[in-house]
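> What follows is a predicted protein model with its sequence.
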Amino acid sequence: MTQSLSTARDILQDLSAGRRTAVSLMEETLARIDVVNPVVNAIVSLRNRDELMQEAAAADRAKTCGPLHGLPIAVKDLANVAGVPSTQGSPLLADFVPHQDDLMVARLRAAGALIIGKTNVPEFGLGSHTFNPVHGATANPYDVTRSCGGSSGGAAVALATGMVALADGSDMMGSLRNPAGWCNVYGFRPSWGLVPSDPRGDLFMHPLSTNGPMARSPEDLAILLDVMTGPDRRQPLSTATGAAVPAIPSPQSRPMRIGWLGDWGGAYPMEPGILDTCAEALRSLADLGHEVEAIAPPYAADRIWQSWITLRSFAVAAGLRVFAGQTDRLKSSAQWELERGLALSGREIQAASDLRSDWQRVASRLFQNYDALVLPTAQCWPFDLEVDHPAQINGIAMDSYHRWMEVVTPVSLLGLPSLAVPAGFGDTGLPIGMQIFAAHGQDRDLLALGQQYHLATQWPHRHPPNLPTMSKNQSGSCA
């Protein structure tokens, strides 16, 4: 394992014990970014180096102020960071520099993190492919001609390449699960409400998206999740419980019953090799003593999809309606979501909510028999960087810009906790992941199970990308 792939836990322990300084860590971080970022373009709006070194020196002089004291972190470019451009990948916000941190960013600062810049995203976070007209595209570290996923693509690539040890993500439609799977790292979508959103706009009607941590191990996920969780008095729907798990003292030892949903009975087209790779990864769970069995689709996929695209457009349009008079400056997917969302009737929204409630009732019964369920993190392997989105999978046409990511909607629609874990690599050397999800509130058990799986597989450390010797015209390999 290279120094750049050290665990966040080890780095933080070294900082706390004085075996490492924030200054030396910042120097290593910036040196790594100098080598790697020109190839992959994961970190954007990098702050002034002199200012960062001064902040690191101040951290060394100060009393430890929190669990992330002295750790460099780049924040996803959908969140506002005071004094740093927060573009959301849109030309409409290219010059926007906020004066106040978002809630999650304020919590990172309070925990002692040093904010070095942003991680790249698709425009307004729409589409699981990280490219935009402000910062350009972020390349997959295992093949720089391929997509890294999204919308937390910059975060996943920064982790996979050792530019940061922890990263924040957000997830509406697989936005941290898909890039985690395509970049051979971990991402965690927590139970909805565990990590409160920023207290602006509507506080009641759009519970689809959530912030969550990304890292190279579930144990490291727990460290960041502990900082992100906790109620906010301005948020009536944020949960009053504390962190799901501030640290994992030991991996999951209780045998679990795990259901493998595969391609949902054929409802989700899959490129060749994805189901086989995930099935092989599931054998690792079986070898650890867990009972894994294939199960039939518990609910109609088309009902989940119809509910999802209605409620998603309703939620996205609420966020984009401020740009309703400038639709010609929005990318096509944003225009589509805005127009659909603003045209929805109350009756249509209620019908979608009824379908969601039906799926919730079915899922509740299912989780009485299974501790966790598993699906792939995507339906295709990382596609060409120059393509906006896949037009077809196995000859089946995709009827929207996001239909190829339908596999994440059973989780997103209900706000279930879901852990994206590396599953392995296909014949072309590209990674894929699995999403392991459970009933609301089972975050601790999922992370513990994930840590047990991680200790047995060690995918991020056994197969890091080989970027330092690459040029932009070469493909990465599994080291």
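Yep, that arrived.
> Could you use CA atoms for every contact and neighbour count after this?
Fine.
> Name the residues of stretch 74-94 that are buried.
Going by neighbour count (16 or more other CA atoms under 10 Å), the buried part of stretch 74-94 is 74-81, 84-91.
> looking at it, residue 86 is touching residue 77, isn't it?
Yes. Here residue 86 reaches residue 77: they are 5.8 Å apart, a contact under CA atoms under 8 Å.
> so what sits against both of those two?
residue 118 (CA atoms under 8 Å, 6 or more residues apart in numbering).
> picking that back up, from the buried residues of stretch 74-94, which two are the most distant?
Spatial extent of those (CA to CA) is set by the pair 74 and 91 at 20.8 Å.
> which residues does the residue nearest in space to the middle of the chain contact?
Ranked by distance to the mean C-alpha position of the chain (CA atoms, centre = their mean), the top residue is residue 176 at 1.5 Å. Residues in contact with residue 176, defined by CA under 8 Å, 6+ apart, are 150, 151, 152, 153, 156, 169, 170, 187, 188, 189, 212, 214.
> what about versus this one:
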Amino acid sequence: MTATTAADDDLCLRPATELAALVRKREVSARELLEAHLARIERVDPQVNAIVTLDAEGARAAADAADAALAAGEEVGPLHGLPAAHKDNHLTGGMRTTWGSKLHADNVPLHDELVVERLRRAGAVRVGKTNVPEFAAGSHTVNELFGATHNPWRHGLSAGGSSGGAAAALAAGLVPVAEGTDMGGSLRNPAAFCNVVGLRPTPGRVPTWPVAMGWSTLSVDGPLGRTVADVALVLSAIAGPDPRAPLSLSDDPAGFAAPLPEEVPGLRVAWAPDLGGLVPVDPAVSAVLREVLPVVESLGGTVEEACPDLREADDVFGTLRAWLFDATFGDLVRRSPEAVKETIRWNAAAGAALSGSDVARAELAHTRLHERVVRFFDRYDVLLAPTTQVLPFPVELEYPTEVAGVPQADYLGWMRSCTLVSATGCPALSLPGGFTPDGLPVGLQLVAAPRADRRLLEVAHAIEQATGHGRRRPPL
């Protein structure tokens, strides 16, 4: 086993913003930083199973090139020399991309997809790939190809999903930066379960390419990090327009990397403990999050219990997701149903049964929903709610079938605290919100007005600094 030291472990658990500065000032070399992380991966990842493909030699060559660029005085990107692992549904040129499916166990793409290309252009050193559920469907990271990813806070419990490998890798100190995708909570849910930060940006903020349905707003790419500032730094590297992505926003991404304020005076906060009575929530989750409200008020904000009218969001999300699943997986399901898990078959079949009128009804409701949330955020700066309705559950369980004593109709039911928000098109972030008495993390979801991603980061940073929950590390 590779030798490791307490200093190496400290290096692996420091914020990415600090590590980027150390590398840039040449106080730590990219190679030294990489070797510390490779040693920790070797020692810790067998407990977690977060990184499913590792290219140590390729990473060493990239780290040496990063050091040579600094020595030559070249201009470098904001993530220069930072080890990164990519979600295993993101195409990585020359490195296998499996989507957590045995069908693609040996698939090696020729080119990076856009989000991976941008991370590498920003200077990130590619280490490997992070685990996902099969085809990144569902919020529990387990598949027949690689098995389950375990929660760094407690072995045997779920790390969430579908970006569960990425969130677990961050929490365990295996990489300082990571990225993922979010349709129904796949960045937020694992961030909550693993006590890290996950941002679902406004659709178009981080353009996705290649993509089969470029006009869909349901699935977005976004950053994860151990701190809000780390997430902002990664966002500055992966945001920005691309003409191939029809929804991409033209704002200059550099603004996200600007220092985040410590104070947010006059903050108007809406607290929605059950999203307007629409979702059941485990009392243990609610008890932890109630403790955050006095902290928010101490920042000079006013907190009121309020929620936009989300009653049509279930139909919007459920219909448009099913439509998307039939378009993406329908042919495969009809041709080889045994090749995909039952939940994907169910979702694709629901999409195949839709009529044009069904999709039109959902899009009309989608527009009404957007108008209501825009009016809501005229009165409030941010909405606070639970990220997840449950605590991390045993890895053997495919998904919770009951929440707070309420049976869930399908595998999406327990994720509705996230899926309802996805339908609004608002940026949403999961922030470490506290711990249960027996040490399990709970996520606080922050939601801002459409395109107000920077404001969302500012508010999240201020709450993060005041609570300090994100500074705790799992007992690995």
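Right, received. Where do you want to start? Worth saying up front: this structure is predicted, and the values here are computed from it rather than measured.
> Need the TM-score between these chains.
Put the two chains on top of each other and the TM-score (TM-score structural alignment, normalised by the length of the second structure) is 0.94; 462 aligned residues with a CA RMSD of 1.4 Å.
> Output the contacts of residue 176 of the first structure in CSV; the columns should cover distance to residue 419 of the first structure.
Formatted as CSV, the contacts of residue 176 of the first structure follow (distance: CA to CA, whole Å):
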residue, distance to residue 419 of the first structure
150, 16
151, 16
152, 15
153, 16
156, 14
169, 13
170, 13
187, 6
188, 5
189, 6
212, 10
214, 10
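> so where do the helices sit in the stretch 151-300 of the first structure?
153-160, 177-183, 218-228, 274-287 (DSSP state H, counting those that start in this stretch).
> mind giving me JSON lines with the ones you listed and columns for distance to residue 25 of the first structure and mean neighbour count?
As requested, these are exported to JSON lines (distance: least, CA to CA, whole Å; neighbours: other CA atoms under 10 Å):
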{"stretch": "helix 153-160", "distance to residue 25 of the first structure": "15", "mean neighbour count": "33"}
{"stretch": "helix 177-183", "distance to residue 25 of the first structure": "24", "mean neighbour count": "34"}
{"stretch": "helix 218-228", "distance to residue 25 of the first structure": "17", "mean neighbour count": "25"}
{"stretch": "helix 274-287", "distance to residue 25 of the first structure": "34", "mean neighbour count": "18"}
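> is it possible to export the ones you listed to a markdown table including distance to residue 119 of the first structure?
Below are the helices of the stretch 151-300 of the first structure laid out as a markdown table (distance: least, CA to CA, whole Å):
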| stretch | distance to residue 119 of the first structure |
| --- | --- |
| helix 153-160 | 5 |
| helix 177-183 | 13 |
| helix 218-228 | 16 |
| helix 274-287 | 27 |
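> which one of those helices lies closest to residue 421 of the first structure?
helix 177-183 (6.6 Å).
> average offset between that closest one and the second structure?
Here helix 177-183 of the first structure, set against the second structure after superposition, deviates by a mean of 0.7 Å using mean CA distance after the TM-score superposition for the first structure.
> Trace that helix over to the second structure and give me the residue numbers.
Using TM-score structural alignment, helix 177-183 of the first structure corresponds to residues 188-194 of the second structure.
> what do you get for stretch 429-437 of the first structure?
The aligned range for stretch 429-437 of the first structure is 439-447, by TM-score structural alignment.
> next one: that stretch to chain centre, how far?
On the basis of CA atoms, centre = their mean, to the nearest Å, stretch 439-447 of the second structure sits 13 Å off its chain's mean C-alpha point.
> picking that back up, in strands only, show me the contacts of residue 176 of the first structure.
Counting by DSSP state E, the part of the contacts of residue 176 of the first structure found in strands is 169, 170, 187, 188, 189, 212, 214.
> where's the fifth one relative to residue 344 of the first structure, distance?
Using CA to CA, to the nearest Å, one obtains 28 Å as the distance from residue 189 of the first structure to residue 344 of the first structure.
> When the two are compared, which one has more neighbours?
Neighbour count, other CA atoms under 10 Å: between residue 189 of the first structure and residue 344, residue 189 has more, with 33 against 14.
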